[in-house]
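In: what follows is a predicted protein model with its sequence.
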Amino acid sequence: MIKLRMLLAGLVCTVLMMTLGGCADRIEPGNLLVITAVGIAKGEKFRYHFYFEGINPSEFTETKRQNISNSFLFDNEADALSGAISAISQEIPLKPEFSHMQLIAIDDELLREGDYDYLDFADRFDQIRNNLTLIAVKDKAMKPIFSTTSPSLTIPSFRILMQLNELHEKVGGNYPTSLLQFINNLTQSGRNPILPVAQITNPSDKAESMDYAKQLDKQTKMDLHAIAVFREDKMVGELKDREARNVIVLQNQAKNTIYNYSCDAQKTISSALQYIAVNKKVMYRQNKPVLKVYMHATGTINSIQCANYFTGKSVEYTKINKELDRTIEKELTATIINMQTKYKSDIFGFGEKLRISDYKKFKEVKDRWNEEFARADVEVEVRVNVQRSGIRGEPFTNRIKNKKY
């Protein structure tokens, strides 16, 4: 009986030790360097030059805050990403932690050469999430990209991600491309990758200081409006402004955007579109591929600069819808044709649609799909339903010209 009690007591003690004891392999937050972003450029002594943005944990703790920078930038050269990480561990007495990394920035020189050896480690390493965002960086501006501060966003990578998301959510601008999407598009047939392009305008050493974030007039700015275009595994060019917006629309990734058309010399009507849905199909007609695009959207009139063009009557909504249909059809068609003639690169995913709808034909042409895409006919059909004109019916420009009293 005594032995049984001793055995039960021992079991209870063991369970308590297992449940209440701390983790044997725990690491205190103060001993971690939380890596939030990695930049990769061509090296001089070694293959690559790596930049690591790390969060300073103490600046996020009220009792330990010293009012210094919220993040640090470390850099070194190595032949592989794993070697650069080891070098950081030897340089500072903190353990690099990659589980919260959100951004990888790649110099466009590497992308134009089709050099991706550094991504193999990112694809394998269990701490790195495959939903983080990839961007291309122009003009060898990797250090300024990770050093430029802004109001309330003193961690540069957070600023880049927030600016990208705002562009995408509000105006249908650049779409944040994930590591998984980029690798899938590189390794599968039917769609070539795209990446957002980051560029620093008017770079200045002053932008690297915390005081710069407090200034009202800032000369150094981050431009994220361009899209990097790839053919196969190499970057071959960029698209900007309207064409970049049209690419996002054609990829069915635009939630909201704005289209304008001319109603008079140098005067426009602007409409904000929502609920944008785009379907794409590929068929062969007399042994020639035909790319078909169907787009539907609802909209609201944003502004009217032409007096007496619109008074709020239902028949005038119909007129605006038809004009928008024609305008958007021309723009989308022109963007596709530009990709066919200038780059011969299907970044829209028409090849994927052919693979789904006619796999036998896709297998026949998949190794030369970019050439098939370049010789295809293009047919675009758009239906926009502008239903509202904001809180006003008749524009005030009408009331200026047609004074009633």
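Out: Thanks, I have it.
In: only C-alpha atoms from now on, for both contacts and neighbour counts.
Out: Noted.
In: you'd agree Glu364 is in a helix?
Out: Yes: the assignment for Glu364 is a helix, going by DSSP: H, G, I helix; E, B strand; the rest coil.
In: can you give me the distance of it to Arg375?
Out: 16 Å (C-alpha to C-alpha, to the nearest Å).
In: how close does the residue lying closest to Val197 once chain neighbours are set aside sit to Arg326?
Out: Distance criterion C-alpha to C-alpha, 6 or more residues apart in numbering; nearest residue to Val197, sequence neighbours excluded, is Ala136 at 4.7 Å. Separation of Ala136 from Arg326 (C-alpha to C-alpha) stands at 34 Å.
In: what about these two, which has more around it?
Out: Neighbour tally, Ala136 and Arg326, criterion other C-alpha atoms under 10 Å: the higher count belongs to Ala136, 26 against 16.
In: so the more buried one is in which element?
Out: Element membership for Ala136, per DSSP states H and E: strand 133-137.
In: for the stretch 201-350 of the chain, which segments count as strands?
Out: For the stretch 201-350 of the chain, the strands defined by DSSP state E, counting those that start in this stretch cover 221-231, 234-239, 256-264, 267-285, 288-304.
In: closest to Val171 out of those?
Out: strand 256-264 (4.3 Å; C-alpha to C-alpha).
In: quick one: the closest one to strand 288-304, angle?
Out: 80 degrees (axes from the mean of the first three to the mean of the last three C-alpha atoms, to 10 degrees).
In: so for strand 256-264, what gets flagged as buried?
Out: Judged by neighbour count (16 or more other C-alpha atoms under 10 Å), strand 256-264 contains these buried residues: Asn256, Thr257, Ile258, Tyr259, Asn260, Tyr261, Ser262, Cys263.
In: so how far is that strand from its chain's centroid?
Out: Relative to its parent chain, strand 256-264 has a centroid offset of 24 Å by C-alpha atoms, centre = their mean, to the nearest Å.
In: same deal with stretch 244-254?
Out: Here the centre of stretch 244-254 is set off from its chain's centre by 12 Å, with C-alpha atoms, centre = their mean.
In: and if you look at stretch 360-375?
Out: Per C-alpha atoms, centre = their mean, the displacement of stretch 360-375 from the mean C-alpha position of its chain is 28 Å.
In: residues contacting that stretch, please?
Out: 189-190, 288-289, 339-341, 344-346, 351, 354-355 (C-alpha atoms under 8 Å, 6 or more residues apart in numbering).
In: list the buried ones in it?
Out: The neighbour-count check on stretch 360-375 (16+ other C-alpha under 10 Å) flags Phe362, Val365, Lys366, Trp369, Asn370, Glu372, Phe373, Ala374 as buried.
In: can you lay out those residues as CSV showing distance to Gln127?
Out: Below are these laid out as CSV (distance: C-alpha to C-alpha, whole Å):
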residue, distance to Gln127
Phe362, 37
Val365, 38
Lys366, 35
Trp369, 36
Asn370, 36
Glu372, 40
Phe373, 39
Ala374, 41
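In: then this one, side by side with the first:
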Amino acid sequence: MDAPSISVEEALMNKRLLCALLFVFVALTTSGCEDRLDMEDAVFPLGIGIDLDKDNELLLYDVHPVFSKNVKKKSQEVEVKPTTLRQARAKIDAYSAGSFQARKVQILLISRKVLQQDGWFPMLDVYFRDPRNPLTPRIISYNGPLSDLVFLNPDNEPILPLLLRGMVDTKSSRSETVSTTVQELHWQMYERGITPCISEVTLGSNQDIKLHGTTLLNHKGKYAFSISSEDSVLLAILQKNSKTISMTLVIPSESKQAPFDTNRVSFNASKVKTKIKPSYKQDKFHFDIQIEMPVVLTELLFPFDLQANESQLEEKMAKQAKKRFELLIKQIQKHKVDPLGLGRYARAYEYDHFKKVEDRWGEELAKAEIKVSVKINIEASGPVK
């Protein structure tokens, strides 16, 4: 049987179709090269720092890696004096070999001097308005000139942005600080029932960078006070954000053997339950906070018969934990801030009363009565008797 013949018209049509497909293929494969930018020709800032000089003029720092085989130093630090964060891009470009690309920023470092100003937050407008800027950088505060950190350049550590990002992510997973992104800070600033909190780092005596804990801000974003890593764990529990936590408690009823502090007990907890019950009576808000902590003992420095008196130790631990929670809450009320988000509970359960005071919620919370109860259950104490 003879093969079917192809007419001249069909052959011409097939040829045109093939040419069209070839044209589409070439267009698709080459269009991505139109705005090609080699890494050597780009500046990818991993860290941005915001500070004020001695004359209260804006300072902006940029830390970015250098992609070159011919340089020993793997990062470049730039300090500029812009009037806005958007203007800083052109000024940084003037000191760099490549074009400024903001999409890879990992951290936003802010000095306490900036946080102590009333109008600092609107300076971040470029992050929310320009889609080329990421919303995921971690916000970190530092009590001192940012130049101390930016130009430190330790030889045995990663470049500063990666070091700080790793610190915040690791420590926040253990509830020793918070991991607040630019987007989360924006929400906290405009949410009436909570006040912002961000992580905080400091320099040790040997010029080593260390995580200090958490910086607490008021409703306007202004610096209120700072808490340690130990108190940050308590804060995470009260916020219902705790993951795996580790705590050490002092049991005053147990004797110390100088020079060692042997009246300590340490434990881990991963399933902490926090219940918050709000109410309004006697012209003020009341909050009943109930905390249940199933724990695993990791350290017991004083002799104690756990098999016979386990419940006694649980009561002693709960009593000391309660004191620490109450002390933190008193500090929070003293500074008229609400990092716990109690205002959200007040709005949900006592809406009419909350709406009357939402514009001065910090002051109202300072007058509130907050009760804390702690129940500790020892689930395991290790193989050592």
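Out: Thanks, I have it. Note that the structure is predicted; figures quoted are calculated from it, not measured.
In: which residue is the nearest non-sequential neighbour of the residue nearest the centre of the first structure?
Out: The centroid of the first structure falls nearest to Pro176 when counting by C-alpha atoms, centre = their mean (1.6 Å). Nearest residue to Pro176 of the first structure in three dimensions, chain neighbours excluded: Thr133, at 6.0 Å (C-alpha to C-alpha, 6+ apart).
In: ok now do the corresponding residue of the second structure for that neighbour, which residues does it touch?
Out: By TM-score structural alignment, Thr133 of the first structure lines up with Arg138 in the second structure. Each residue near Arg138 of the second structure by C-alpha under 8 Å, 6+ apart is listed here: Gln106, Ile107, Leu108, Arg165, Val168, Ser179, Thr180, Thr181, Val182.
In: give me that answer again for 6 Å
Out: Residues near Arg138 of the second structure by C-alpha atoms under 6 Å, 6 or more residues apart in numbering: Ile107, Leu108, Thr180, Thr181.
In: what does the residue nearest to the centre of the first structure correspond to in the second structure?
Out: Taking TM-score structural alignment for the superposition, Pro176 of the first structure sits opposite Ser179 in the second structure.
In: secondary structure class for its match?
Out: Once three-state DSSP is applied, Ser179 of the second structure turns out coil.
In: pull the number of nearby residues for the residue mapped onto Gln305 of the first structure from the second structure.
Out: By TM-score structural alignment, Gln305 of the first structure lines up with Leu301 in the second structure. Using other C-alpha under 10 Å, the number of residues around Leu301 of the second structure comes to 15.
In: what of the one 4 residues further on?
Out: Neighbourhood size, Asp305 of the second structure [other C-alpha under 10 Å]: 11.
In: just give me the longest helix of the first structure.
Out: Longest helix in the first structure, counting residues (DSSP state H): helix 314-338.
In: which bit of the second structure covers the helix or strand that that one is followed by?
Out: Note on helix 314-338 of the first structure: by DSSP H and E, the next helix or strand toward the C-terminus is helix 350-357. Per TM-score structural alignment, the counterpart of helix 350-357 of the first structure in the second structure is residues 342-349.
In: what residue, apart from its backbone neighbours, is nearest Thr327 of the first structure spatially?
Out: Nearest residue to Thr327 of the first structure, sequence neighbours excluded (C-alpha to C-alpha, 6+ apart): Tyr261, at 6.5 Å.
In: got it, and Gln102 of the first structure?
Out: Nearest non-adjacent residue to Gln102 of the first structure, counting by C-alpha to C-alpha, 6+ apart: Leu132, 4.6 Å away.
In: which residues touch that neighbour?
Out: By C-alpha under 6 Å, 6+ apart, the contact set of Leu132 of the first structure is Gln102, Leu103, Ser178, Leu179.
In: doesn't Asn130 make contact with the last one?
Out: Spelled out, that is Leu179 of the first structure. Yes: in terms of C-alpha atoms under 6 Å, Leu179 of the first structure counts as a neighbour of Asn130; the distance is 5.2 Å.
In: would you mind telling me which of the two has the busier surroundings?
Out: Leu179 (22 against 19).
In: what's the end-to-end length of stretch 222-234 of the second structure?
Out: In stretch 222-234 of the second structure, first residue to last residue: 22 Å (C-alpha to C-alpha).
In: to clarify, my last question referred to stretch 299-314 of the second structure.
Out: Start and end residues of stretch 299-314 of the second structure are separated by 14 Å (C-alpha to C-alpha).
In: in a markdown table, list the contacts of Arg138 of the second structure along with distance to His64 of the second structure and neighbour count.
Out: Output for the contacts of Arg138 of the second structure, formatted as a markdown table (distance: C-alpha to C-alpha, whole Å; neighbours: other C-alpha atoms under 10 Å):
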| residue | distance to His64 of the second structure | neighbour count |
| --- | --- | --- |
| Ile107 | 11 | 25 |
| Leu108 | 13 | 23 |
| Thr180 | 22 | 22 |
| Thr181 | 19 | 20 |
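In: across to the first structure, which of those hold up?
Out: Contacts conserved in the first structure for the contacts of Arg138 of the second structure, using both residues aligned by TM-score structural alignment, their matches' C-alpha atoms under 6 Å: Ile107, Thr180, Thr181.
In: now, among the residues you listed, which is nearest to Val26 of the second structure?
Out: Using C-alpha to C-alpha, Ile107 is the member of these that lies nearest Val26 of the second structure, at 40.0 Å.
In: how about the residue mapped onto Leu111 of the first structure from the second structure, what does it touch?
Out: In the second structure, the residue matched to Leu111 of the first structure (TM-score structural alignment) is Leu115. Contact analysis of Leu115 of the second structure by C-alpha under 6 Å, 6+ apart lists Lys222, Tyr223.
In: over to Ile107 of the second structure?
Out: Applying C-alpha under 6 Å, 6+ apart, we find Ile107 of the second structure in contact with Gly47, Pro137, Arg138.
In: next one: Leu52 of the second structure
Out: Counting by C-alpha under 6 Å, 6+ apart, Leu52 of the second structure makes contact with Leu58, Leu59.
In: that one pairs with which position in the first structure?
Out: Using TM-score structural alignment, the equivalent of Leu52 of the second structure in the first structure is Lys42.
In: mind checking how far that match is from Asp75 of the first structure?
Out: Shown here: Lys42 of the first structure relative to Asp75 of the first structure, a distance of 12 Å by C-alpha to C-alpha.
In: likewise for Ser99 of the first structure?
Out: Ser99 of the first structure is 19 Å from Asp75 of the first structure, by C-alpha to C-alpha.
In: ok, these two, which is more surrounded?
Out: Each of Ser99 of the first structure and Asp75 has its neighbours counted (other C-alpha under 10 Å); Asp75 has more, 18 against 14.
In: shouldn't the more buried one be within a helix?
Out: No: counting by three-state DSSP, Asp75 of the first structure falls outside a helix, being strand.
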